[in-house]
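1. Sharing a model that was predicted from the sequence below.
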Amino acid sequence: MGTTLTSKGQVTIPKQVRDALDLAPGSEVEFAVNRDGDVVLLKAGKRRARRGDRFEAARGKAQVKWRSDELMALLRD
C-alpha cells in the first residue's frame, strides 16, 4: 500500500489500515520510528508504555543470593 505526501506534509491513511486500527474522522494517531527506521502508525492511547531503559522492568527482580565476588569465582573456576 502506498500513498503520496502532499506539499503540506499530509497523507491519506489507506482504508485497510484505518479499518484495522478502527480509526474514524477525528481519531488521534501517533507516529513512531522503530529501530529499523520504519514508521509505525498507532492509535492514540493504544501505545505500549515506553520505558526509558529497556531493562527497567527486570531491574531489581533477581532472587539470586550470590554476591558478585562469589559468582565470579564460580564462573572462573
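-> Alright, I've got the coordinates.

2. From now on I want contacts and neighbour counts done on CA atoms only, so please keep to that.
-> Noted.

3. gap between the longest helix along the chain and the chain center?
-> Using DSSP state H to define each element, the chain has its longest helix at helix 68-76. The chain centre lies 36 Å from the centre of helix 68-76; the measure is CA atoms, centre = their mean, to the nearest Å.

4. Second structure follows, compare the two:
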Amino acid sequence: MEINIVSATVTSKGQVTIPATIRNTLKISPGDQIQFVEVTPGRFEMLVACNDVKSLKGMVKSNRHVSIKEINQAIKFRGRES
C-alpha cells in the first residue's frame, strides 16, 4: 500500500487550504462542512459532512412502508436497549 503525504500550511488566522488533490478525491465543495474526529489521543481524522439528508432518499429499496408510529416505537425500543 502506497502512502501519500500531502502538506498544507496554517495561516496566522488558523486557516488551512485543503490541497486540490484531496478536495477532488473527497468531493469537497465550497460551503461543505468538515468534521475533525479524534480517533486516538493526538490523532484526528477529517470527515466531510456535505450530504444533505434529502440526498439519501431512495438509498434503501423496500416494498414495505413504515408509519411514523412504527418508527417512534422502534426508537423507544432501541432506547431501552442502551
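-> Structure's in. What do you need? Predicted, not measured: the structure shown is a model, and the values here were computed from it.

5. Superposed, what's their TM-score?
-> Here the TM-score for the pair of chains, by TM-score structural alignment, normalised by the length of the first structure, is 0.51; 47 aligned residues with a CA RMSD of 1.9 Å.

6. list the buried ones in the longest helix of the first structure?
-> Buried residues in helix 68-76 of the first structure, counted by 16 or more other CA atoms under 10 Å: none are found.

7. can you tell me which residues contact the spatially most central residue of the second structure?
-> Centre of the second structure computed as the mean C-alpha position; nearest residue by CA atoms, centre = their mean is residue 49, 3.9 Å away. Applying CA atoms under 8 Å, 6 or more residues apart in numbering, one finds that residue 49 of the second structure lies in contact with 32, 33, 34, 35.

8. looking at it, the last one is touching residue 48, isn't it?
-> This points to residue 35 of the second structure. Yes. Using CA atoms under 8 Å, residue 35 of the second structure is in contact with residue 48, at 6.3 Å.

9. Of the contacts of residue 49 of the second structure, just say which sits nearest to residue 16 of the second structure.
-> Distance to residue 16 of the second structure, by CA to CA, is smallest for residue 34 among these, at 12.0 Å.

10. Map that closest one across to the first structure for me.
-> In the first structure, residue 34 of the second structure lines up with residue 29, judged by TM-score structural alignment.

11. burial measure for its match, as a count.
-> Using other CA atoms under 10 Å, residue 29 of the first structure has 14 other residues around it.

12. Fine by me, we can end here.
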